[in-house]
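A.B. asks: Okay, structure incoming, though there's no sequence with it:
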């Protein structure tokens, strides 16, 4: 099997989006709440034996976990062609991946039992968030389940100036305009598209803390990531800046998993 392509491999370490930089360095789990919150999300969404669509699977880390749970079918929707090819290698021969925008997948109406999306709505503005959730609802059969894992702000009463400061700090460090919501705002986003909330779980946002890296990547993977950091100066500067941002705002950041269903 050929090596998996890494999106934005032609961009230097100071310009590439934060999640792709981490992936290039060997970080496989790129979710705010870590692999355990992802596994909680999958367990509660019950993908075994049913048709699953994953929106924006990236390089296929969660896709592999989904396939291991033996769904009836898997379809990914990924906008980046290189990432789509990487996920196809993970899910073949059971699954397929289409190259399309998450808000306009081109897949049939009411043709999925479970739709899953992780760490992608956070990166969208208000209108795009709503459009992607609406697309997930369109794809789901009556009673189907929509499961998301995103970045949340706490507490609900967080001051607007603090929210703005966090957004600006994230934009500087990860090179993306992240727009996390509070827990109730995430719930309202799903409810506003007609979904019924079933489960809400949160976990610390500790993506780049050493113990979380070991928990997510295993000891060998964590060591590989650390060695790559030591060898690549510009990448190390970026990662340390990201970690500093996450730590500076850790009291206001959480990973969140929500599972909701469409009315029958």
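C.D. replies: Cool, the structure landed. Model, not experiment: these values are computed from the prediction.
A.B. asks: Every contact and neighbour count from this point should use C-alpha atoms.
C.D. replies: OK.
A.B. asks: what about the longest helix in this structure?
C.D. replies: Longest helix in the chain, counting residues (DSSP state H): helix 210-231.
A.B. asks: Okay, one more to line up with it:
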């Protein structure tokens, strides 16, 4: 819309912008591998959301009437976007997920969606440690990330896929198997209470109709048709997802900080 705040990386060329922000430029609002179904599975009181992006999950969290909501993003443009969604019902901070600046034990729920996937091993562990610090005893950390299946997937296939994703979406994505995601959380002292997986259908028509609605899909298709560079990248990304559909999945995990 004409008066919408600028999207993150709005000044970057189409061929250089990370894939999730490219889809946002084209009108896609649900940028999650498992779709809204997996997002709704993770919602819950005092909530901190790390890297809220376009605010789509923030809107659903607020619909559940939490006692408080705080979004934390390192990108000022992303914070401005989320603030238009949150309004006076919460607040948004410019800070990193590794160092939010929030006090210890301020949250009952910490949410992160498709942001750990974009980190290397050290970054993943630093962010999980910060989430644990923010949680009160008994609080829950819920994540929605890109997963690999099965758990015994060959290392060679993992490396091949990660290199392909880096070329296609312009982000050094490092998805993990469900067992590896569990190990990441458990190694930080969390107790994993549940997991869920969904087919990786971010660019599938059925998933997009469910997530975006018919009007949203028409908007996305129209924008893709008008932009040749974006169309080339979206089709390449769709092809990558299709070629590796046997090993890619959306994964959600719910973990509790022990009392």
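C.D. replies: Nice, I can see it. Fair warning: this is a prediction, and the values are worked out from it, not measured in the lab.
A.B. asks: counterpart of stretch 155-172 of the first structure in the second structure, which residues?
C.D. replies: Under the alignment (TM-score structural alignment), stretch 155-172 of the first structure falls on residues 150-167 in the second structure.
A.B. asks: Can you point out the buried residues in the matching stretch?
C.D. replies: Within stretch 150-167 of the second structure, the residues scored as buried using 16 or more other Cα atoms under 10 Å are 158, 161-162, 164-166.
A.B. asks: cool, stretch 183-194 of the second structure as well?
C.D. replies: 184-186, 188-192.
A.B. asks: so it matches what in the first structure?
C.D. replies: Aligned by TM-score structural alignment, stretch 183-194 of the second structure corresponds to residues 188-199 of the first structure.
A.B. asks: what ranges do the helices span in the first structure?
C.D. replies: 18-24, 34-45, 61-68, 81-91, 126-139, 160-174, 183-191, 210-231, 233-248.
A.B. asks: Where in the second structure does the fourth one fall?
C.D. replies: Right, helix 81-91 of the first structure. Counting by TM-score structural alignment, helix 81-91 of the first structure falls onto residues 76-86 of the second structure.
A.B. asks: again, but for the last one
C.D. replies: Aligning helix 233-248 of the first structure against the second structure (TM-score structural alignment) gives residues 228-243.
A.B. asks: Now find how far off-centre that stretch is within its chain.
C.D. replies: The chain centroid and the centroid of stretch 228-243 of the second structure are separated by 19 Å under Cα atoms, centre = their mean, to the nearest Å.
A.B. asks: By how much does it deviate from the first structure on average?
C.D. replies: Stretch 228-243 of the second structure, aligned to the first structure and superposed, deviates on average by 0.4 Å (mean Cα distance after the TM-score superposition for the first structure).
A.B. asks: buried sites along that stretch?
C.D. replies: 230-231, 233-234, 237, 240-241.
A.B. asks: same question, stretch 172-186 of the first structure
C.D. replies: Under the neighbour-count criterion of 16+ other Cα under 10 Å, stretch 172-186 of the first structure has 172-183, 186 buried.
A.B. asks: Kindly report the same for stretch 77-86 of the second structure.
C.D. replies: 77-83, 85-86.
A.B. asks: can you tell me the mean distance of the strand ranked longest in the first structure from the second structure after alignment?
C.D. replies: The strand that spans the most residues within the first structure, counting by DSSP state E, is strand 140-153. Once fitted to the second structure, strand 140-153 of the first structure is off its aligned match by 0.4 Å on average (mean Cα distance after the TM-score superposition for the first structure).
A.B. asks: now the angle between helix 183-191 and that strand, please.
C.D. replies: 160 degrees (axes from the mean of the first three to the mean of the last three Cα atoms, to 10 degrees).
A.B. asks: and the buried residues of stretch 77-86 of the second structure as JSON lines, adding distance to residue 27 of the second structure?
C.D. replies: Conversion of the buried residues of stretch 77-86 of the second structure to JSON lines gives the following (distance: Cα to Cα, whole Å):
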{"residue": "77", "distance to residue 27 of the second structure": "16"}
{"residue": "78", "distance to residue 27 of the second structure": "15"}
{"residue": "79", "distance to residue 27 of the second structure": "18"}
{"residue": "80", "distance to residue 27 of the second structure": "17"}
{"residue": "81", "distance to residue 27 of the second structure": "14"}
{"residue": "82", "distance to residue 27 of the second structure": "16"}
{"residue": "83", "distance to residue 27 of the second structure": "18"}
{"residue": "85", "distance to residue 27 of the second structure": "16"}
{"residue": "86", "distance to residue 27 of the second structure": "20"}
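A.B. asks: how about the residues you listed, which pair is most distant?
C.D. replies: 77 and 86 (14.4 Å; Cα to Cα).
A.B. asks: residue contacts, residue 31 of the first structure?
C.D. replies: Neighbouring residues of residue 31 of the first structure by Cα atoms under 8 Å, 6 or more residues apart in numbering: 38, 118-119, 149-150, 207, 255.
A.B. asks: so what's the nearest residue to residue 168 of the first structure once chain neighbours are set aside up against?
C.D. replies: In space, residue 168 of the first structure comes closest to residue 177 once its chain neighbours are excluded; the distance is 7.8 Å by Cα to Cα, 6 or more residues apart in numbering. With contact set as Cα under 8 Å, 6+ apart, residue 177 of the first structure has these partners: 123-124, 167-168, 170-171.
A.B. asks: Quickly note the distance from residue 177 of the first structure to residue 52 of the first structure.
C.D. replies: Using Cα to Cα, to the nearest Å, we find residue 177 of the first structure at a distance of 29 Å from residue 52 of the first structure.
A.B. asks: And residue 70 of the first structure, by the same measure?
C.D. replies: Taken as Cα to Cα, the span from residue 70 of the first structure to residue 52 of the first structure is 10 Å.
A.B. asks: again with residue 208 of the first structure
C.D. replies: Residue 208 of the first structure is 30 Å from residue 52 of the first structure, by Cα to Cα.
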